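Engineer: here you go, sequence then predicted model.
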Amino acid sequence: MLGPLGNIFQLKDNIKTKRISSYDKTGGNADKIVIPAGETTEIARIDGAGIIKHIWITISTQDPFIRRNAIIRMYWDHEENPSVEAPIGDFFGQGWGEEYNFISLPLAAAPAGGRALNSYFPMPFGDGAVITIENESECDIDSFYYYIDYEVHPSIPKSAGRFHAWWNREITEVHPEEGETEWGVIAQQANNPTDQHNYLFADIEGKGQFVGINYYVDSPGPMWYGEGDDMWMIDGESWPGSLHGTGTEDFFNSSWCPNELYLHPYFGYARIPEKYGWMGRTHCYRFFFEDPIYFDKSLRASIEHGHDNNLTLDICTVSYWYQTEPHKIFPNIPSKALRINMPEITVRDVHKWRHEWRKALGNGKKLWGNESI
């Protein structure tokens, strides 16, 4: 297989390179647009056939949570329902409305401090493309700068799938009777011969191929948040499916409960918590460019939140794939109020947990912390 530079020297006929950007149409230096609070702005409308090759965006606003409060949507070939719908930060690899550097092959958040959002996903269309930004903030986006670089083609092959991206979020529930535990710390763990209670990150109908995921997990406790098997039910098959994983870190191509920054073009950990154990926010990512997940009719993809779904976690994902149209309409994106972060667990909270534990052990004078009830 040729790499990304493998055919750069090949000359092509009947292709034109175009750009839509926020440049100052007067010839001045005010190279930006304003997106008022509560409004949706169309940043690109392209006629005919072509391929979007690169998107660059940077934002200035008084809203510190704009990356979760602004929604990016993309429409192909005059469709009514978007093929891409996600908070703008999450789409480009920035969880929790935060700003931090992120490096991968198709997506990047570049300096200064991750504020430059880039996509290199190729996005083909046969009869038009539209990209919009909805500002659900109470503040105007005072400065929205962007490039959309694309190619104009005479036509697009019928085999060209359309690019899709879907954001999902769930505060997961503890399902097993043994309670919230990993590694059997509290009790022996049960088996999980189903994907019924898993966290769902893809629910697709049509023919296509799954190519990537950004996975943002906020853990309220210090226990390892993983041990969750990824499960793929292709074309309506039953459990255990064609592909069945062995643990969260394995799915993201790492091992042994990592808690360190690591940025590979295809996989990595772009953000890790700075607390005790794995408490706090971790951003994992995985792109399937050498090993896409193919499906002819449908794909249901999910992952356990802890073995046997026994952990309460705040999980948000953006999944990326190509497929034939029409696609299954996405559920309504949760309201702004339902997209806010969960409260941060602090040292004070942990101290209160210890206080309750001491009471459970009779308020002994020299309780250390490793005593069992």
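Structural biologist: Nice, thanks for sending it over. Numbers count the residues shown, from 1 in each chain.
Engineer: C-alpha only now, for contacts and for neighbours.
Structural biologist: Fine.
Engineer: what sits against the residue nearest the centre of the chain?
Structural biologist: Nearest to the mean C-alpha position of the chain, by CA atoms, centre = their mean, lies Val318 at 2.7 Å. Val318 makes contact with Ala86, Asp90, Phe91, Ala165, Trp166, Trp167, Asn168, Phe201, Ile213, Asn214, Tyr215, according to CA atoms under 8 Å, 6 or more residues apart in numbering.
Engineer: try it against this one:
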Amino acid sequence: MSASVFSLGGDLLSSAAKRKTARTARVASWDHTGKNEDAFVVLPGESATLCDIEGPGTLTHLWFVQTCRKIMGPGLIPYSKSGVAMMEIHNALGLTYEVSDPDYYRKVIIKMYWDDSETPNVLAPIGDFFCVGHSMAANFQSLPFTVSVKPSEEKKFGGAAAFNCYLPMPFNKRARIEIENQGDEAYFQYFYIDYELFPEPLSDDTLYFHAMWRRENPTNGWAPDYIQTNSLETQVKNLDGKDNYTILETEGAGQYIGCNHSVAHFQGTWWGEGDDMIFIDDDTWPPSMHGTGAEDYFSQGWGMQKNAYPFAGTIIHEEDVPNHQVSYRWHLPDPVRFSKKIRVTLETGHANHLRDDWSTTAYWYQTLPGPKLDILPVAQRIPRKPEFPAGDKPQNPNLQVMDPTKKAMVEQRQDRMEAFVKDRNEWLARRAADSKKRAEENIEFAKDVRKRFLEGLKE
């Protein structure tokens, strides 16, 4: 049987009517005991293996739902008696007092490894990989990614959300996905990782999925903040692109398929006007692809609009969240191909005059081995947030001069908090140990699926 039968590609709709020798399978966080503790728990400073699958095959779909809660006060329902991963009860009712960690989408990172790769081929904060910029959850839909957010969580830092990714991720020998919790609270991960297995190796022209996140905070703008965007004073030349923001730089052969882009703009004018410049292989000047403005690169115009199309659009618009914008552009029908190397860049304002907070996740396919990726320390990944209350916070009262009855109630709260946290920590430790066991069992389950698939082909 020809290996080309198992190569990637084909029309999305017509492929449903074409027979293919493959086995569809899934690795998930389901509770192997048959109960309902359907989430992996990853304690602070620890990692979890979500999947470790032997190929040849292709990951076809990722569904992730997650939470990371800060306990602000003792609840009336101990976690060991609740049976849920988080208390979805409004704090105003007095039954619970807990909030989502507003920064956990940046504190938790996702890593993916293909075949013999010793370093990650995908390395990004969990939120930014799934297009949640600034750790701020927002509904959006595109062809390769969707994010679904409850109305009460929309545009909140750390808001609860469901993520989906439909980009194919091929592997010949092995596919491994890990989550690393670099935060200081326990992290919960529900997940599906759907995939196909093939009986023969992928074709030689197969490229491997990569993604990386980076941030400049601030960008290296040359102008003082009082130089207005689009003013006469910004009209200087940029005829080399050397100081542009770099979205992606890699060597090898492959194709760039797009990015998400988050910006916090400080001047209160307009963050755009920066041209996209993509240098391919042996480009000098001008590059193979030179654009006319950031909004133009993201397939919009006259600024950014509040829409989300299959291949380009807005996730967070600056009119809804002042001074913040999250955009995306997918080069799926028009991939940017390279044979030796590529550098994808964008001016930070015309001729790079703006000093703003920019972060991007780049997505591309290329030959192995890919580049050795790295990521900023967790402290440098935290998004900017407005502070409330402004100025100095009200001081707590002096307990030494407090009425004895009221002071006793304050002390009672401390006793209840200690008991509540102790119970929850014991529950978390049990859940985390069970998650590690489940991860090991999932590897064996995947091996068994592959064995039965190959044996079935011999019948």
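Structural biologist: Perfect, thanks for sending it. No experiment lies behind these values; they were computed from the predicted model shown.
Engineer: TM-score for this pair?
Structural biologist: For this chain pair, the superposition-based TM-score is 0.87 by TM-score structural alignment, normalised by the length of structure 1; 341 aligned residues with a CA RMSD of 2.1 Å.
Engineer: picking that back up, name the element the residue nearest to the centre of structure 1 belongs to?
Structural biologist: strand 314-323 (DSSP states H and E).
Engineer: matching residues in structure 2 for that strand?
Structural biologist: Aligning strand 314-323 of structure 1 against structure 2 (TM-score structural alignment) gives residues 357-366.
Engineer: check the offset of that stretch from the chain's centre.
Structural biologist: 11 Å (CA atoms, centre = their mean, to the nearest Å).
Engineer: mean distance between that stretch and structure 1 after superposition?
Structural biologist: In the superposition with structure 1, the aligned residues lie an average of 0.5 Å away from stretch 357-366 of structure 2, counting by mean CA distance after the TM-score superposition for structure 1.
Engineer: now do the helices in the stretch 201-350 of structure 2.
Structural biologist: Secondary structure of the stretch 201-350 of structure 2, counting by DSSP state H, counting those that start in this stretch: helices at 294-297.
Engineer: what segments of the stretch 301-450 of structure 2 are strands?
Structural biologist: Taking DSSP state E, counting those that start in this stretch as the criterion, the stretch 301-450 of structure 2 carries its strands at 312-316, 324-330, 336-338, 341-346, 357-366.
Engineer: tell me which strands and helices the first one is in contact with?
Structural biologist: Under the contact criterion of 3 or more CA pairs under 8 Å, 6 or more residues apart in numbering; DSSP states H and E, the helices and strands touching strand 312-316 of structure 2 comprise strand 324-330.
Engineer: list of residues touching the strand it packs on?
Structural biologist: Against strand 324-330 of structure 2 from outside (CA under 8 Å, 6+ apart): 133, 257-265, 297-299, 311-318.
Engineer: can you give me the buried ones in the longest helix that structure 1 contains?
Structural biologist: The single longest helix within structure 1, with elements called by DSSP state H, is helix 347-360. The neighbour-count check on helix 347-360 of structure 1 (16 or more other CA atoms under 10 Å) flags Trp357, Arg358 as buried.
Engineer: for Leu59 of structure 2, see how far away the residue lying closest to Gly349 of structure 2 once chain neighbours are set aside is.
Structural biologist: In this structure, Gly349 of structure 2 finds its nearest non-sequential neighbour in Gly274, 4.2 Å apart by CA to CA, 6 or more residues apart in numbering. For Gly274 of structure 2, the distance to Leu59 of structure 2 equals 35 Å [CA to CA, to the nearest Å].
Engineer: looking at the two, which one has more neighbours?
Structural biologist: Using other CA atoms under 10 Å, the more surrounded residue of Gly274 of structure 2 and Leu59 is Gly274, with 25 against 21.
Engineer: now that one: how far from Glu319 of structure 2?
Structural biologist: In terms of CA to CA, Gly274 of structure 2 sits 20 Å off from Glu319 of structure 2.
Engineer: got it, and Glu295 of structure 2?
Structural biologist: For Glu295 of structure 2, the distance to Glu319 of structure 2 - CA to CA - is 15 Å.
Engineer: which one of the two is surrounded by more residues?
Structural biologist: Each of Glu295 of structure 2 and Glu319 has its neighbours counted (other CA under 10 Å); Glu295 has more, 22 against 12.
Engineer: aligned counterpart of that one in structure 1, please.
Structural biologist: Aligning on TM-score structural alignment places Glu295 of structure 2 opposite Glu249 in structure 1.
Engineer: not counting its neighbours along the chain, what's nearest its match?
Structural biologist: Using CA to CA, 6+ apart, the closest residue to Glu249 of structure 1 is Ser255 (5.5 Å).
Engineer: isn't that neighbour up against Thr246?
Structural biologist: No. Contact status for Ser255 of structure 1 versus Thr246: not in contact, 10.6 Å apart, counting by CA atoms under 8 Å.
Engineer: can you give me the helices in the stretch 51-200 of structure 1?
Structural biologist: Along the stretch 51-200 of structure 1, counting by DSSP H, counting those that start in this stretch, helices occupy 66-69, 88-92.
Engineer: quick one: closest of those to Glu136 of structure 1.
Structural biologist: With CA to CA, the closest approach to Glu136 of structure 1 among those belongs to helix 66-69: 5.3 Å.
Engineer: who are the packing partners of that closest one?
Structural biologist: By 3+ CA pairs under 8 Å, 6+ apart, helix 66-69 of structure 1 packs against strand 84-87, helix 88-92.
Engineer: can you add distance to Phe121 of structure 1 and give these back as TSV?
Structural biologist: What follows is the helices and strands packed on helix 66-69 of structure 1, written out as TSV (distance: least, CA to CA, whole Å):
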stretch	distance to Phe121 of structure 1
strand 84-87	12
helix 88-92	11
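Engineer: export these to a markdown table and tack on distance to Ser137 of structure 1 and mean neighbour count?
Structural biologist: Below are these laid out as a markdown table (distance: least, CA to CA, whole Å; neighbours: other CA atoms under 10 Å):
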| stretch | distance to Ser137 of structure 1 | mean neighbour count |
| --- | --- | --- |
| strand 84-87 | 12 | 25 |
| helix 88-92 | 12 | 24 |
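Engineer: closest to Met123 of structure 1 out of the ones you listed?
Structural biologist: When the helices and strands packed on helix 66-69 of structure 1 are ranked by proximity to Met123 of structure 1 (CA to CA), strand 84-87 comes first, at 10.6 Å.
Engineer: which bit of structure 2 covers that closest one?
Structural biologist: Using TM-score structural alignment, strand 84-87 of structure 1 pairs with 122-125 in structure 2.
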